[in-house]
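Trainee: Fold the following for me, if possible:
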Amino acid sequence: MIETAFAKINLALHVRRRREDGYHEIETIFAFAAHGDLIETVDGPAGLTITGPFAAALADGDPEDNLVMRAVRGVASLPGTGRPPAIRLDKRLPVAAGIGGGSADAAAAMRLLCGLWGIGPNDPRIVGRAAELGADVPACLLSVTARGDARGDELRPIEAPGLHGMPLLLVNPGIPLATGPVFAGWDGIDRGPLAEGDPLAAALAGRNDLEPPARALCPVIGDVVALLAAQPGTLLARMSGSGATCFALFDSDAARDAADRAVAAARPDWWRLATRLR
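Mentor: Just a heads-up that it's a prediction; the model follows:
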C-alpha cells in the first residue's frame, strides 16, 4: 500500500492575533501540489524506515518520535485496528520548508492505515487524532483546497475548479526554517481578514503575514519571490507557510517550465519542483 504526502501550499496566510494557548489565530487558503513524499507499507518488523533525497535531514532524530510514528500509534490505538505494519517514508520534500512535510507525512500515514483497516478517513476519531498531532495535519489529511481558520484546523473545503490542475513551481533556497521563530517574529499587527469567495481572487488580494519575519531570518526568501514574480506568465508568487519554500502559479505549463529553467540557470543550488495543483 502506498500514499502520497501531498505538498501543502498556503495561497494566502493572514495572522490575526496570538491566542492564550500559544497558538496564533490565522486565516488561510490551503491548496496541495500533485506531488510530495511517499509513505508505503513494506515487509519487515513494525517501525519506520526513511529513505529519499532528504532522508539525511531526519537521520539524527528518534524514528519513534517522528510524526509519522506518532500518527501510526494514534490510529493503531483505536478499536478494530491491528498490529502496525513496517512503514517506509520516501522523503522527497525539503524539511522545515513551509510546505507541510511532517504534517503531510503523518496525514498520509493515517490515510494508509485507514485503508488497511477499513476506517473512513473522515471518521471523527481519525480527525481528532490528526488535530492532536498539529495544526496543519487535519488539512493535510483532506489534501483538498480548503479555507482554514482558528489554528488553521477549522476547515471548510472550497470548490475551486479554476485552481485544479493549475501549473505550480515550488522553489526552496536550501535553508531550513523552523516555524516557531517565524511566528515569534510576527509584529502583532492585525492587517485585516482574508476575503471570502473565489480562492484565487482571495489569494491575489491577500498576503502571507509570516513572510516579513521569515525574510528577517532568511533574507534570501526575498530573492526567491522576486525571481519567481519576474517570470513571464506568473499569476502569483509568494512564500508558503512559514517558509522558506516559495511558490508561483502560472497561466500555462509552458510558462511554468520556462520559469523552472530560468531558476535552474540562475540558482542551480536551489531545490525546485515543477508540478500542478491537485
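
Trainee: Could you use CA atoms for every contact and neighbour count after this?
Mentor: Fine.

Trainee: the longest helix in the protein is where?
Mentor: helix 101-117 (DSSP state H).

Trainee: What is that one packed up against?
Mentor: Applying 3 or more C-alpha pairs under 8 Å, 6 or more residues apart in numbering; DSSP states H and E, one finds that helix 101-117 contacts strand 2-18, strand 24-42, helix 67-76, helix 124-133, helix 137-142.

Trainee: Count the residues that sit near the closest residue to residue 45 other than its chain neighbours.
Mentor: What sits nearest to residue 45 in space, not counting adjacent residues and going by C-alpha to C-alpha, 6 or more residues apart in numbering, is residue 86, at 5.6 Å. Residue 86 is flanked by 15 other residues according to other C-alpha atoms under 10 Å.

Trainee: who are the neighbours in contact with residue 86?
Mentor: For residue 86, the contact set (C-alpha atoms under 8 Å, 6 or more residues apart in numbering) comprises 41-49.

Trainee: and those residues, which are buried?
Mentor: Neighbour-count burial (16 or more other C-alpha atoms under 10 Å) is assigned, among the contacts of residue 86, to 41-42, 47-48.

Trainee: Can you tell me which of these is nearest residue 274?
Mentor: The closest of the buried ones among the contacts of residue 86 to residue 274 turns out to be residue 41 (C-alpha to C-alpha; 27.0 Å).

Trainee: Here is a second sequence; please produce its structure as well for comparison:
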Amino acid sequence: MPPIKVFAPAKVNLTLHVTGQRADGYHLLDSLVVFADVGDRLLVSLDEPVLTVSGPLAEGVPTDRRNLVLRAAELMGASARISLEKHLPAAAGIGGGSSDAAAVLRALQQLTGRAAPDAGLALGADVPVCMVAGAAVMRGIGEIVEPVPNLPALHAVLVNPRVEVPTGAVFKGLARKDNPPMEPLPAPGDLIAWLRRQRNDLEPPACKAQPVIAQVLQALEQTADCQLARMSGSGATCFGLYPDAGAAQRAAAVLADLGWWVEATQLS
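Mentor: All right, here's what the predicted structure looks like:
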C-alpha cells in the first residue's frame, strides 16, 4: 500500500478538573478537549522501521524509542517507516507527542486493518482523545472519551514561552486532588460564560514551577477582545479565546514580538 499522510493536531484542554486519585497513583480527570488547525504532519508506510524528523521544531526531538510514534508502531505490531514534520513544541501541554502517536495508530489501522489496542491508552492518557481528534469530554485516567457534537468553533491564540514543565511536579504540587468536576455542558451560545466558570486545576502549580506561565496568561488577558485566557494541559502552552479570526490574528501579531511560540488558530 502507498504511504498514508496524517495530520496530528494540537490538543487544547479548554478545562481540566482533577477530581481524584486512584490507589495506583493515577489522577482522575474531567476535561473538555478540542483540537486546533495547527499541528504536526506525518507520512507512514509499512516498511523497515525508520523514523526521520524534520520541520521548524525538529531540534531535540528523539528518533529512537523515546519517541511515542515508534512505540505506537510497536503497539500495533507493525514495522513502519515514519516521517514526522514537527510544528508543535514538545512537552507543551498540547499533546504533541500523544497526537503524533494517535496519528500513527490511525494510519496503521488503515494500513493493517487492525484496531489499536485500548485506543492507545498504554501510550499515555491523552492518546485515546487524540485518536478522536475532535471535541470531546475526557474522563477517568483518559480511557473515557465522549465526543461532543455541535460544539461551536472557537478562535484562539496559542502561546508557549519555550519552557518545559515537568508533569509529575505539577501534579505533585496540587493543593488538593478531589476537586469538583465540570458543570454540565451548556447550550452552544453560553459556551464562553460556561468556560469562565470552569478551571484548569493544574494551572496554579504549573505557574509556581514556571512563573513565566503567569506572564503569558497576563499578556493574553491584556490583548484586545480576549474573552478568556487559560493554560492547556499541564503547561506551559496557554490559550486566549477571541470573538473572531481577525481579533485572534491581531492578538497573535502583538504577542509574537515577545519571543514566544505564537499561533493564531481555530479550535473545533
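
Trainee: TM-score for these two?
Mentor: Here the TM-score for the pair of chains, by TM-score structural alignment, normalised by the length of the second structure, is 0.91; 261 aligned residues with a C-alpha RMSD of 1.8 Å.

Trainee: lining up the contacts of residue 86 of the first structure with the second structure, which overlap?
Mentor: Counting by both residues aligned by TM-score structural alignment, their matches' C-alpha atoms under 8 Å, the members of the contacts of residue 86 of the first structure that carry over to the second structure are 41-48.

Trainee: ok, back up a step: which stretch among the helices and strands packed on helix 101-117 of the first structure comes nearest residue 253 of the first structure?
Mentor: When those are compared by C-alpha to C-alpha, strand 24-42 sits nearest residue 253 of the first structure, at 14.0 Å.

Trainee: now that closest one, how far from the centre of its chain.
Mentor: When distances are taken as C-alpha atoms, centre = their mean, to the nearest Å, strand 24-42 of the first structure is centred 4 Å away from the chain's centroid.

Trainee: now the next helix-or-strand element following that strand against helix 67-76, angle please.
Mentor: Next helix or strand after strand 24-42 of the first structure toward the C-terminus (DSSP states H and E): strand 47-51. Angle, strand 47-51 of the first structure to helix 67-76, by axes from the mean of the first three to the mean of the last three C-alpha atoms, to 10 degrees: 150 degrees.

Trainee: tell me what strand 47-51 of the first structure is packed against?
Mentor: For strand 47-51 of the first structure, the elements it packs on are strand 86-90, judged by 3+ C-alpha pairs under 8 Å, 6+ apart.

Trainee: Pull up the aligned stretch in the second structure for the strand it packs on.
Mentor: Aligned by TM-score structural alignment, strand 86-90 of the first structure corresponds to residues 81-85 of the second structure.

Trainee: Please identify the buried residues of that stretch?
Mentor: Neighbour-count burial for stretch 81-85 of the second structure flags 81-85 (criterion: 16+ other C-alpha under 10 Å).

Trainee: After alignment, which residue of the first structure pairs with residue 39 of the second structure?
Mentor: Mapped onto the first structure by TM-score structural alignment, residue 39 of the second structure lines up with residue 36.

Trainee: Give me the nearest residue to its match, chain neighbours excluded.
Mentor: residue 6 (4.5 Å).

Trainee: mind checking how far that neighbour is from residue 112 of the first structure?
Mentor: According to C-alpha to C-alpha, to the nearest Å, residue 6 of the first structure stands 13 Å off from residue 112 of the first structure.

Trainee: Check residue 127 of the first structure too.
Mentor: 14 Å.

Trainee: quick one, which of these two is more surrounded?
Mentor: Taking neighbours as other C-alpha under 10 Å, residue 127 of the first structure and residue 112 compare with residue 112 leading, 23 against 19.

Trainee: What's the match for that one in the second structure?
Mentor: For residue 112 of the first structure, the aligned position in the second structure is occupied by residue 107, per TM-score structural alignment.

Trainee: Now do the contacts for that match.
Mentor: When contacts are counted by C-alpha under 8 Å, 6+ apart, residue 107 of the second structure touches 4-6, 44.

Trainee: out of the residues you listed, which is most surrounded?
Mentor: In terms of neighbour count, residue 44 stands highest of the contacts of residue 107 of the second structure at 24 neighbours, by other C-alpha under 10 Å.

Trainee: ok, now which ones touch that residue?
Mentor: The contact partners of residue 44 of the second structure, taken as C-alpha under 8 Å, 6+ apart, are 3-6, 80-83, 104, 107-108.

Trainee: And the residue nearest to residue 36 of the first structure, what's its match in the second structure?
Mentor: Match for residue 6 of the first structure (TM-score structural alignment): residue 9.

Trainee: before we move on, the earlier item: among the contacts of residue 107 of the second structure, which recur in the first structure?
Mentor: Retained in the first structure (both residues aligned by TM-score structural alignment, their matches' C-alpha under 8 Å) from the contacts of residue 107 of the second structure: 4-6.

Trainee: Skip the chain neighbours and tell me the closest residue to residue 251 of the first structure.
Mentor: Nearest in space to residue 251 of the first structure, with sequence neighbours left out and distances taken as C-alpha to C-alpha, 6+ apart, is residue 233 at 5.5 Å.

Trainee: Just give me the neighbour total for the corresponding residue of the second structure for that neighbour.
Mentor: When the second structure is aligned by TM-score structural alignment, residue 233 of the first structure is paired with residue 225. Residue 225 of the second structure: 17 surrounding residues under other C-alpha under 10 Å.
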